[in-house]
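Undergrad: here are the coordinates; sequence isn't available:
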């Protein structure tokens, strides 16, 4: 009441110039300021005044987000080093918290416990901006993330809290496009020049390819005749696009007797094709887990194959044991897979046909020294040289329904 001449536009401009932490602390001043800070338009343009941070060669943390409907469901930040705690307080829908006390949705220490350390601005970014914009992360490249809401796409730099809302896409938001992102840095201006790619299965064995270029500022779409690709293209965004060289890559679903393939889109020649995955490990009967990522500018595939040991089989309804094989392949310049790691896991237990396995979780720009595995809803850091495994996080914190929430999820790099 003391400054009635300050309308929302001026207040928004003042708050916009503050550091992220200070701006959100001022949300407690009055309802008007809280409303300004909660507007998606404010969140999109809120640029931190500090300079862009220098990045290490490897991500600081891993973004785990459920593969659910379009829009925000939940996310978890997992530090690659267990000594670095990344605490994020983001809302969880009541049905995913505690099955025994649904009237008390905040059942997880991750959401309720106060911060035990200084809250960094990049943490505030995830805590506030992602739920407010109602977005989900669908692809990444380097430090940039491609996010999707129910109405549009965003490209953001989370370490600097920089957002860019893209023009409306030509593809219906009800279509689950398989997305990819790639960027370069213009040395003369220091700005990002990025490209967004969507692949959508069409009728008559055709594929719709839609691209957005920051240089032109518009979307371009074209249909390509690709019978083999359309046949195995996932109907939803099951695999984030991985960019290597001049191509984007996606994992496909099972088809044709359980076979799996990799979809490749050559952005230079606008050509879509299908690649073969590396063969199963010797004496393996099935591939139970696979993940696509990139390391050092090369495409990487991590897989978990199963060997059945018939001599150790026990009567039906009891535990029996198999062998699991971890394999890591890199694709060379001639598009040939080269195996760089293989390790046998003994005594893989099954119970009532439910396999306790260690499927890999890979991501764009991952480290070449280790991979991330999932076992019983726990993420493990598996050192490829020593074979040691270190637990990073338990995805079942907060009740059994969290297990349902994280039954299917994607992983993305996060740079501090």
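TA: Perfect, thanks for sending it. Fair warning: this is a prediction, and the values are worked out from it, not measured in the lab.

Undergrad: Only C-alpha atoms from now on, for both contacts and neighbour counts.
TA: Will do.

Undergrad: which residues are in contact with the strand or helix carrying residue 306?
TA: Taking DSSP states H and E as the definition, residue 306 sits inside strand 298-308. If you take C-alpha atoms under 8 Å, 6 or more residues apart in numbering as the criterion, strand 298-308 is touched by 242, 244-245, 280-281, 283-294, 321-332, 358-362.

Undergrad: let's bring in a second model and compare:
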């Protein structure tokens, strides 16, 4: 958080507020009334505290008042302050749902808000990606990064970064080596206060570099190699992480300034020294995270099918590993969530143990894929864990559901159920089309108007003109 003096510099002064408001409403009578009113306005820092607690939709409307306000609300300082102020876990989940349109000529991105009183919910179209014209777009990471979501079109192939709150989306430049296995993640650089998309790529054995890392930064016209490259000592871990991500649909997660990929120990000949390979988004260097206590000496001897049941998730801003024990004994009906306590020591602790009994067992015993995608609420307001499942329903159709689980009263509630078609027969585990929704003003840069229909300043101004004309009469 900024100090009070720094916060004051973000907003115009009282006199400036009167001036810019008069510019927006040129009527002489209204101008005098506004100037008189501004003399009694709250102090700038108190006004800023109010504005920081407004939803993104309201702030976007305020941008249409004048250029000065538009500049303030789009500044990095205000965006960072708004992000920090609104970082309160919501009490109820709000989902981002990506799906093809009925004609398969574009991809729609909708917000989905479950109703607290009935199984029905509100489903609102946010924007469409017109260049993604087939049933091939997936959500890369189930949890947003500072309000931004990374999408991938496997047919193009192409990556998209979107902000669901501002309805902005941008298509990233084409990337090289599209036919090789790769895994991408979206992270946030705290120093530049901008996002980065990081892509780990497995090459062929006869390539000069069998494993490489490419980075995209906002405004660039191409991908570039990571500053630190992939050191040889991390190449085996990186190779295992990419293979694991591709085969089992295990995406990386972003936490504490690092992107994290889960290593598949069955791909490594000897017992792995680490469970996770990490990438510093700011420094662009690699590291590793020590294995949790349940990774025993024979962990690397497990099959791929067994290894697909562990995945990473971010809960309460902490990196966690989810351990699926549904088909193991003696804990054949539980799901464990282990949290990393400290990067230096590599200590882990068991945060949650979900026992699938009664309703939970009947609902979650059958699905092949069970993924924890995050949490909402907190200890005071009541925390709920958000769980997504996927099960083959027919030849090319999969039934996907999203649940909330209350660990205090052990209640499982279904909040979304859809049937999806995936025509790629080799995809035993289809990619996700769900993500948690997070309010943010973070810009995505280079927004292409042909890809989306954002709630633009021009559109808002057009809406306000009739109101201004009417008030001036």
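TA: Done, it's in. On a predicted model such as this, the values are computed, not experimentally measured, just so you know.

Undergrad: List the TM-score for the superposed pair.
TA: The TM-score (TM-score structural alignment, normalised by the length of the first structure) is 0.58; 308 aligned residues with a C-alpha RMSD of 4.7 Å.

Undergrad: re earlier: what's the mean distance for the strand holding residue 306 of the first structure versus the second structure?
TA: In this overlay with the second structure, the average offset of strand 298-308 of the first structure from its partner residues is 2.6 Å by mean C-alpha distance after the TM-score superposition for the first structure.

Undergrad: Now do the buried residues in that strand.
TA: Buried residues in strand 298-308 of the first structure, counting neighbours by 16 or more other C-alpha atoms under 10 Å, are found at 298, 299, 300, 301, 302, 303, 304, 305, 306, 307, 308.

Undergrad: Counterpart of the second one over in the second structure?
TA: Looking back up the chat, that one is residue 299 of the first structure. The equivalent of residue 299 of the first structure in the second structure is residue 319 (alignment by TM-score structural alignment).

Undergrad: Chain neighbours aside, what residue packs nearest to residue 266 of the first structure?
TA: residue 247 (4.5 Å; C-alpha to C-alpha, 6 or more residues apart in numbering).

Undergrad: count of neighbours near the residue mapped onto the one you found from the second structure?
TA: Using TM-score structural alignment, the partner of residue 247 of the first structure in the second structure is residue 258. Using other C-alpha atoms under 10 Å, residue 258 of the second structure has 25 other residues around it.

Undergrad: Identify the residues contacting residue 258 of the second structure.
TA: 187, 278, 279, 280, 281.

Undergrad: mapped onto the first structure, which of these hold?
TA: Contacts conserved in the first structure for the contacts of residue 258 of the second structure, counting by both residues aligned by TM-score structural alignment, their matches' C-alpha atoms under 8 Å: 278, 279, 280, 281.

Undergrad: Which of these fall within helices?
TA: Among those, no residue falls in helices (DSSP state H).

Undergrad: Give the buried residues for stretch 201-215 of the first structure.
TA: Neighbour counts over stretch 201-215 of the first structure (16+ other C-alpha under 10 Å) mark 201, 202, 206, 207, 208, 209, 210, 211, 212, 213 as buried.

Undergrad: those helices in the first structure, which residues are they?
TA: 8-16, 20-25, 31-38, 40-45, 109-112, 121-124, 130-133, 227-232, 400-405.

Undergrad: Export those helices as a markdown table, with columns for mean neighbour count and distance to residue 258 of the first structure.
TA: Putting the helices of the first structure into a markdown table (neighbours: other C-alpha atoms under 10 Å; distance: least, C-alpha to C-alpha, whole Å) gives the following:
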| stretch | mean neighbour count | distance to residue 258 of the first structure |
| --- | --- | --- |
| helix 8-16 | 15 | 53 |
| helix 20-25 | 16 | 49 |
| helix 31-38 | 16 | 47 |
| helix 40-45 | 16 | 43 |
| helix 109-112 | 15 | 39 |
| helix 121-124 | 20 | 41 |
| helix 130-133 | 20 | 37 |
| helix 227-232 | 19 | 11 |
| helix 400-405 | 18 | 25 |
